[in-house]
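*Asks:* the following comprises the amino acid sequence and a computationally predicted model.
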Amino acid sequence: MNIAIVGATGYSGIELLRLLLNHPEANLTYLISNSQSNKQLSEVYPHFSGVKESMLKTLDIPKVAKEVDVVFFATPSGVSKNFVPEFLEYGVKCIDLSGDFRLKDPLLYEKWYKNSSASEKNLEKAVYGLSEIYENDVKEASLIANPGCYPTATLLGLLPALKEKWIKSDSIIIDGKSGVSGAGRSVSIGTHFAETNENLKAYKLGSHQHIPEIEQILHTESGIQSNVTFSTHLVPMTRGIMCTMYADLQEHKSTGEIIDLYKQFYEGKPFVRIRPEDHWPTTKEVSASNYCDIGFMSDARTGRLTIVSVIDNVVKGAAGQAVQNLNIMMGLDAKTGLNLSPVYP
């Protein structure tokens, strides 16, 4: 497969590059970065010196479209919607890592992203790329909306219990914590070392753009409207997301019953690992991998279920999930190029 990455010098783009260099079916044909064009990749990222020598280029759609099979967009939200339609007209498959095609309602996108929406035609065409849930749709897709990092950890943790109606949809509270790489490579006061080191802070309470994405999929899969309480926090580490979720049980279910449900639900899904009772996942245990690890505690005293879900935000929350979708879309084994153990310690 000939592949182009648009936005190749951001954190998600450079992680895509790292993963695709080890993919047996991927040929990286174009690395596109308008901000760093006409530079060698190793000038921007010296750790690729001797690994991948390539000139970064500006985006020339007709030229790129004639030479590639798939384009990844690892761009900020508001960018890909301007270019994806033309690539689709050329018959090139697109995987978008931004939020431009995730929300089916254009008005929701405009409200939460403070930007104009993609066309309704392309929103309808886009397949939400949570492949553990939508694998059959991904197989037939020409445009994939790669899920956000927080929604990936959250939805994989909540959907089995919600679909079985074991939890009350109006009781869901999500406590999310992310490493600083989730904010991207651009410099800002909020991610300055002196502001984040030895510090823990909440941000975007009640206004995070991933709220409608989470609620959209919960509603689609359960048929019940779920208005979640979603609180996000920045923690002083580079990689990783932990979402601790709380929901009231419809009736008592033991932790063992919960674990059995999730094991059955994710059987044959190689990147979701269910922890045994009294074992809680940590972000370090999935670092630099495409795994999502999930642990549970059913509290008979409160009648509440606690779910802990962890991912690497740059891999399963972005680039790794995008490669997983690429594999499924192109008829390959989902694990191709992704069968990497976590980096530990």
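*Replies:* Received, thanks. Please read these numbers as outputs of a predicted model, since none were measured by experiment. Numbering: from 1, shown residues only.
*Asks:* make it CA atoms for all contacts and neighbour counts henceforth
*Replies:* Noted.
*Asks:* just the strands from the stretch 201-345 of the chain, written as ranges.
*Replies:* Here the stretch 201-345 of the chain has its strands, by DSSP state E, counting those that start in this stretch, at 201-203, 229-234, 241-248, 272-274, 292-299, 304-311.
*Asks:* now those as CSV including mean neighbour count and distance to Gly50?
*Replies:* Shown next, in CSV, are the strands of the stretch 201-345 of the chain (neighbours: other CA atoms under 10 Å; distance: least, CA to CA, whole Å):
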stretch, mean neighbour count, distance to Gly50
strand 201-203, 12, 39
strand 229-234, 19, 35
strand 241-248, 24, 32
strand 272-274, 20, 34
strand 292-299, 23, 32
strand 304-311, 26, 30
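*Asks:* including distance to Asp100, could those go into a markdown table?
*Replies:* Listed next are the strands of the stretch 201-345 of the chain as a markdown table, based on distance: least, CA to CA, whole Å:
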| stretch | distance to Asp100 |
| --- | --- |
| strand 201-203 | 22 |
| strand 229-234 | 21 |
| strand 241-248 | 22 |
| strand 272-274 | 26 |
| strand 292-299 | 24 |
| strand 304-311 | 22 |
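*Asks:* here's the one I want to compare it with:
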Amino acid sequence: MINVGIIGATGYAGNELVRILTGHKDAKIVWYGSRSYIDKKYAEVYQNMFQIVDDECLDDNMEELAEQADVIFTATPQGFCASMMNDEILSKTKIIDLSADYRIKDAAVYEKWYGIEHKSPQFIGEAVYGLCEVNREAVKKARLVANPGCYTTCSILTAYPLAKEGLIDMNTLIIDAKSGTSGAGRGAKLPNLYCEVNENIKAYGVASHRHTPEIEEQLGYAANEPVVINFTPHLVPMNRGILATEYASLKKDVTYKEVKAVYDNYYQNERFVRVLGEGVCPETKWVEGSNYVDINFKIDPRTKRIIMMGAIDNLVKGAAGQAVQNMNLMFGLPESEGLELVPIFP
């Protein structure tokens, strides 16, 4: 049995970790960390856990937690994990960080986009970028995993096979993405109030969203060249889900069957990536509550461009589900353990 600690257990991603791990046959949560709700019963914060979780919330003492847990999930704001990390903690436990602290390999780039000083850059090189479908073997051997962002998971996996095979001109890549409001976290913020979000859609972080360098870095590894993109996120009035629509110029004329063969070659053995049938566009409602990524594409011969589309649940494959997928790999478990979640509808 894997003893699990969660710091940030009362945020949306933290609660999703609790939901998933409660049904994981090889994991036991021993620490529900939440600085805001210390000594309060977890089920009083999330009533859906009534008579399921009887534990009280604890603090965020990673030193103490490292003595008790085989793995610690940090579902915390940027900067927390990096400020707490040291060799002693990593010698005792494994860390899966859901923030951006170790996703970007250049500390200066991280500091520029996130506006904070990186407190432990010495661990950046060791951290494995936890996109399981791409870095599976490295994750298996890791003691520190940087869990990818939600927009980035969807954006990277949607374009990855074509970037890797050199079929698209990376200088022309444009990513237009939409997210539900849970992606902004549980904190009370004026822009996220019901009256502000309902019956509205808006772009935000235009030409400045902090997931941009993460997407560029990872697709750059795939394409084996520097990548600079336009990435524009939008907030839509729904709880969960991300839909990414991506546009790029093709380097050569290709048929539907040729492109489909490329996607199938990369993803046909991936449990959680579903390449849809011809003409079927991904929709967020068909992945909600699950760890699936639905992907498809459309070739536009008139413009010689290809439109790539991907959909995920931002709290599952975009956060907690992917984190558990990483944990399974790190501990030699079946990758899908605890994640056989059928999408919910309606």
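*Replies:* Now that the structure is in, tell me what you want to look at. If you're wondering where the values come from, they're calculated on a predicted model, not measured in any experiment.
*Asks:* nearest to Ile328 of structure 1, of the strands of the stretch 201-345 of structure 1?
*Replies:* Nearest of these to Ile328 of structure 1, taken as CA to CA: strand 272-274 at 16.0 Å.
*Asks:* for the closest one, name the packing helices and strands.
*Replies:* Applying 3 or more CA pairs under 8 Å, 6 or more residues apart in numbering; DSSP states H and E, one finds that strand 272-274 of structure 1 contacts helix 255-265, strand 292-299.
*Asks:* and of the ones you listed, who's closest to Leu17 of structure 1?
*Replies:* strand 292-299 (21.0 Å).
*Asks:* so how far does the closest one sit from its counterpart in structure 2?
*Replies:* In the superposition with structure 2, the average deviation recorded for strand 292-299 of structure 1 is 0.6 Å (mean CA distance after the TM-score superposition for structure 1).
*Asks:* which residues touch that strand?
*Replies:* 153, 156-157, 253-255, 258-259, 271-281, 286, 304-312, 316 (CA atoms under 8 Å, 6 or more residues apart in numbering).
*Asks:* so which of the strands of the stretch 201-345 of structure 1 is nearest Leu123 of structure 1?
*Replies:* strand 229-234 (24.8 Å).
*Asks:* reformat the helices and strands packed on strand 272-274 of structure 1 as JSON lines; add distance to Met55 of structure 1.
*Replies:* Listed next are those as JSON lines, based on distance: least, CA to CA, whole Å:
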{"stretch": "helix 255-265", "distance to Met55 of structure 1": "44"}
{"stretch": "strand 292-299", "distance to Met55 of structure 1": "34"}
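*Asks:* and these: which comes nearest Gly129 of structure 1?
*Replies:* With CA to CA as the yardstick, what comes closest out of these is strand 292-299 (15.0 Å).
*Asks:* please list all residues in contact with Asp100 of structure 1.
*Replies:* Ser77, Gly78, Val79, Ser80, Lys81, Tyr109, Ser117, Ala118, Ala145.
*Asks:* what about the residue nearest to the first one when sequence neighbours are not counted, how many residues nearby?
*Replies:* It stands for Ser77 of structure 1. Setting aside the residues directly before and after it, Ser77 of structure 1 is nearest to Ser98 in space (CA to CA, 6 or more residues apart in numbering), at 5.1 Å. Number of residues near Ser98 of structure 1 (other CA atoms under 10 Å) recorded here: 22.
*Asks:* where's the closest residue in space to Phe123 of structure 2 that isn't next to it in sequence, which helix or strand?
*Replies:* Residue nearest to Phe123 of structure 2 in three dimensions, not counting chain neighbours: Tyr102, with 7.7 Å by CA to CA, 6+ apart. Assigned by DSSP states H and E, Tyr102 of structure 2 falls within no helix or strand.
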